[in-house]
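Engineer: coordinates for the following, if possible.
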Amino acid sequence: MGAVGAGPRAAQADNLADALVGAYNTSGLLKQNRALLRAADEDVARAVAALRPVVTWTTQVTRSFTDGVSRFGVSYNYDDSSFFTGLQLDALLYDGGASRLRKQAAQETVLATRQSLLQVEQQVMLRAVAAYVNALIAEENVRLRENNLRVLQEELKAARDRFDVGEVTRTDVALAEARVANAQSGLATARGELASARAEYVNVVGHAPGKLSGQPPLPRIPASEKDAQSVAQRNHPQIQAVQHQVKAAELNVLSASKAYGPTANLRLSAGITEYSGTSFSTDNAAASVVVQQPIFQGGALAATHRRAMAQRDAARGNLLEVKDQVVQAVTDAYVRLNTARASLKATEEQVRASRVAFDGTREEAKLGARTTLDVLIAEQDLLDALTLRNQARGELSFAYYQVLFAQGLLTAEHLGLPVQIYDPTLYYNMVKDAPARLSKRGKDLDRVLQAIGKK
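Structural biologist: Okay, the predicted model is just below:
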C-alpha cells in the first residue's frame, strides 16, 4: 500500500490526502466513465436477452373488400372486417453459438472498461497531486518574495540613512529603490501564480485549499527501474484493458464465422379472430420451426468476417504498442525522479552557499568593504536559490507519485484513501441476468439509478 494517509487535521490544514479524497469524490470525469461502464454492463444484459424467448402481443384490425364475377356471369361484391388479438413467442433454438459468443465478448468489454476506469482514476489522482504541489510551491514563492521585499525595504531604509550621513551616494539609494520596485513586481507575479494554482486546486479537488500542510510524504516505490517495469507489466490498467479488448475481438471473429451456418428458431402463436356483423369467431394456434441458412448475401457475410479479423489484428497490435508505452513511461518516471533528486541536492548546496555569501556581504557592507549593489546582488542570489529549492522539492514529490502512476498503482485503493471505493461489480451483478423492468431486481435498479441521478 502507499504512504498517503489522511491523518488528524488539528489546524484544519489541507494535506495531500485531503486533496486526493476531494478529487476522488467530486471528479466529473470519474462520474462520466462510471456511467460508460454501466452502459457496457447493459450490453451484457442485452446479449443475455438475445438468448431468451421473445413474447409479443399483437392486435390487428382488418378491413377487406371483394369485387368479382362468378363463372356464371353473376357480379358480386362485399366487404368484411375482422379483429385479431393474440400472443406470439419466438425463441432461438440454434445459431452455432454466435449469440453466446457475443455475450462473452460483451463480458470481456466490461472487464476492459473497468480497467479503463482505473486508468481514468489514476489520471484524476495525478492531477490532484500536481494541483496540491503547485499550490504549495506558489504559496512558498509568495512567502519568499514577501520576505525578500521586507529585507529590501530594510536595505533601502539603511541606504537612505547612510546617504543622510554621507556614507553612500544617491546611486546606492536609487539601486535600492529599483530593487524594491522589482521585488514588488515579482511579488505581484507570484500572487497571480498562486491565484491560478488555487483555481486549479478548486477545479480538481472541489473546494478551495485551506492552509496547506507542507510537502506530502513520499510513497514507497521499487528500488530499481526494472522492478517497477515488472510491476507495471503485470498490473497496469492500460495493459489489462487492451488484453480484454483483444479477447473480445477474438470472440467477435468466432461469432462472425458462425453467420455462415444455419439457424433454427421456434415460433408459437395463439389468438382469437372475430368477424364483424356476425357472432362468428375463431381460435387460432400455430407452432413452427424455421431453419435457415444463407446462400448468397452479396458478400456481406464475408466482409463482416474479414472486418472482425481486422479489428482483432488491430487490437493485438495495440497491445504491443501499449506494453511498450507503459515500459517507456516507467523509464521516463525514473529519469524524472533521479533528475529531481539531483536538482534538490544541488539547490540545497546553492541555498547554503548563497546564504553564507549574503550574510558575509551584508556584514562587509556595514564596514564599508562592500557596496549597496553587492548586498542587493547577494540578496537576489539567495532569493533565486530559495525559489529553485522550493521548486525542486515540489518536483521531487510529484516525481514519486508519477512513478506510482507509471506502474498503474496511483489509485484510491492502493493509496489507502479514506473513501468509499467504487465497486464496479455491484451494478454489473444487478443487470448481468437482464432482469425485467417490473421484477423485484428491476425495481431495485430503478432506485439505484434514481440515487445515482441525484449525486
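
Engineer: use CA for all of it now, contacts and neighbours both
Structural biologist: OK.

Engineer: outside of stretch 191-205 itself, list whatever touches it.
Structural biologist: The contact list for stretch 191-205, computed with CA atoms under 8 Å, 6 or more residues apart in numbering, reads 19-24, 26-27, 124, 127-128, 131-132, 134-135, 138-139, 142, 207-209.

Engineer: need the buried ones from those residues selected in PyMOL.
Structural biologist: In PyMOL, a selection of the buried entries from the contacts of stretch 191-205 looks like this (16 or more other CA atoms under 10 Å):
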select buried, resi 19+20+21+22+23+24+26+27+124+127+128+131+132+134+135+138+139+142+209
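
Engineer: can you tell me which of the contacts of stretch 191-205 are in helices?
Structural biologist: 19-24, 26, 124, 127-128, 131-132, 134-135, 138-139, 142 (DSSP state H).

Engineer: I'd like the structure of this one too, to check against the first:
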Amino acid sequence: MRIVSSFIALGVMLAAPDANAQTLQETLRLTLINNPAIAAAEIELELAEETLLVARAARSIEISTGVTTQLQSVSSNRLFGALAGETFISQASIEASIPIFTAGEIAATISQARYSLEAAEYALAAQKQETLLSAINAHLGVQFAAEQVAIREQNLIRLERQLNAARDRFEAGVVTRTDTALAEARWRGAEAQLAGAQAELEGARARYLQITGESATQPALEGLPVGMPVSIDEGIDRLLEENPNLQRYVALEFMAGEAIRIAESRQRPRVELFGSASIQDGRWDNEFRDESAILGARASMPLYTGGRLQSAVRQAGMDRAQLRLRRDDARNQLIAMFAEAWAQHRAATSSAIAAREEVRANEVALEGAEIEVSVGLRTTLDLLDQEQELLEAQLRLIDAEKNVYLSASQILALLGALGA
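Structural biologist: Sure thing, here's the model as predicted:
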C-alpha cells in the first residue's frame, strides 16, 4: 500500500513554475484572507470566547448602583401633615451579591463554555480545510483548463498543417477530394472544441474568483503535496486523531455532558450573599437625610416545578447520546471517504505515469505517420486518426495529473493538514 515510489516517479511531471506564475501558496493565502466562509467561522470563534468570559463572570461579585432624583408635592388636611409641601428628594444606592453555593452549576457552565470554545476552534479548522480544498480545486481547474486550451491550440495548428498538406497532395493528384474533406472536417471540429475549452477556462477563472476573492493570473504548481501518510493504515490512524470534524464532535459530546451537570444542579439548593447601602436626601419644604445598609444571605431551592427540571436532565442526556451516535456515524463516513480518496490517488498516480508514456509513444507514432503519408504508405485518414490519438492522450495526461494532486489534497484535508 505504499505510494512513495509513485510520488518520486511523478515528481518530474510537475515542473517548477515560471517567475510570473501564481503559486498555489499564493492562492491559499488569498483564500484565507478573503473567503467569507472562513471569516464567518472566525466570528463564531470570537463569540465562543465571549461566552466563556460571561460564564467566568458568573462566579464573581456583581455590583450595581442607581441614582434617583424626584420632586414630591404633598398636600394634606390632617392636623399633623408633617410631610406636606414640596420636597426635592435625591436617592443613591449600591447593591452587591456573590454566589456562595450553586451545586456546581457555575463550574459546569464554565467547563461547557470551554468545550464550546474548543468546538468552535475545530469548526474553524474544518472550515479552513474545506475552503482550502476548494481553493486547490479552483487553482487546479484554472491551470489545467489553460493547459487544455494550449493543447487544443497546438492540435488546431497541426490539423491546419495537415489540411494544407492534403490540399497540396490533392492538387498533385495523389489523393482524392475525400481526403481534403476529412482533413477539413477534423480541423473545423478542432476549432469548435477549442472554443469549448476556452469557455471552460473562463468558467474556471470565475470559480477561482469566487473562492479566493482575486482574479487568477497564471496558476501553477510546484512539486507534490507534503505530509502524505506512507500507508492507508497510518492514514486512518492519523484521521481518527487529527480530523477536525471528529475532534469537534468529541468537544460537543463533552459540552452535552456539562449540560447534564447544569440541569442536575438546578434541582439543588443555592446560596448567595447580598448587601446594599442607600442614602436619601430631602430639600425645600421638608428637609431630611436617611441612610441605610443591609447585609444578608439568601438560600433557595425548587420544591415543585411540575417535572420541568427532571425533564431538562433527561433531554440533556438524550442530546449527549445523540451526539455520540453522530460522532460514530461521522467517524465511519470519514474512514470510508479516506479509503476512497486513497484508492483514487493510487489510481490517478498509475494513470498519470501510464498517460505520460502514452503521450511519448503517440508523439513518435505521429512523426512516423507524417513521414509515411508523405511517401504514400499511409492514408490521410490514418494520419488524422493518429493526430486524434495524440490529442486524447495529452488530455488524459493533464486530467490524470490534476487528479493526482487533487486526491492527495483531499487526503491531507481529511487529516486537517492543508495550510498556506
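
Engineer: can you give the contact residues for whichever strand in the first structure runs longest?
Structural biologist: Ordering each strand of the first structure by length in residues (DSSP state E) puts strand 75-94 first. If you take CA under 8 Å, 6+ apart as the criterion, strand 75-94 of the first structure is touched by 51-70, 262-276.

Engineer: list buried residues within these.
Structural biologist: Buried, going by 16+ other CA under 10 Å: 263, 265-267, 269, 271, 273-275, out of those.

Engineer: looking at those residues, which one is closest to residue 171 of the first structure?
Structural biologist: Taking CA to CA as the measure, residue 171 of the first structure sits nearest to residue 263 out of those, at 98.6 Å.

Engineer: now do the strands in the first structure.
Structural biologist: 54-69, 75-94, 263-275, 281-292.

Engineer: to what extent does the shortest one diverge from the second structure after superposition?
Structural biologist: When the second structure is superposed, strand 281-292 of the first structure averages 1.2 Å from its matched positions, counting by mean CA distance after the TM-score superposition for the first structure.

Engineer: pull up the aligned stretch in the second structure for that strand.
Structural biologist: With TM-score structural alignment applied, strand 281-292 of the first structure matches the range 289-300 in the second structure.

Engineer: identify the residue spatially nearest to the counterpart of residue 264 of the second structure in the first structure, adjacent ones excluded.
Structural biologist: Aligned counterpart of residue 264 of the second structure in the first structure: residue 257 (TM-score structural alignment). The spatial neighbour of residue 257 of the first structure that comes closest, neighbours along the chain excluded (CA to CA, 6 or more residues apart in numbering), is residue 305 at 6.1 Å.

Engineer: the one you found reaches residue 249, doesn't it?
Structural biologist: No: using CA atoms under 8 Å, residue 305 of the first structure makes no contact with residue 249, being 11.4 Å away.

Engineer: looking at these two, which is more packed in?
Structural biologist: In this view residue 305 of the first structure and residue 249 are compared by other CA atoms under 10 Å, and residue 249 has more residues nearby, 25 against 19.

Engineer: you'd agree the more buried one is up against residue 311?
Structural biologist: Yes: the pair residue 249 of the first structure / residue 311 is scored as a contact, 6.5 Å apart, by CA under 8 Å.

Engineer: residues contacting the residue lying closest to residue 92 of the second structure once chain neighbours are set aside?
Structural biologist: Among residues not flanking residue 92 of the second structure along the chain, residue 67 sits closest, at 4.4 Å (CA to CA, 6+ apart). Contact partners of residue 67 of the second structure, counting by CA under 8 Å, 6+ apart, are 90-93.

Engineer: just the buried residues of those residues.
Structural biologist: Among those, those that count as buried by neighbour count (16+ other CA under 10 Å) are 90-91, 93.

Engineer: I'd like the residues you listed as TSV, with distance to residue 350 of the second structure appended.
Structural biologist: Formatted as TSV, these follow (distance: CA to CA, whole Å):
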residue	distance to residue 350 of the second structure
90	88
91	85
93	80
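
Engineer: closest to residue 220 of the second structure out of those residues?
Structural biologist: residue 93 (69.8 Å).

Engineer: aligned against the first structure, show me the partner of the closest one.
Structural biologist: Counting by TM-score structural alignment, residue 93 of the second structure lines up with residue 86 in the first structure.
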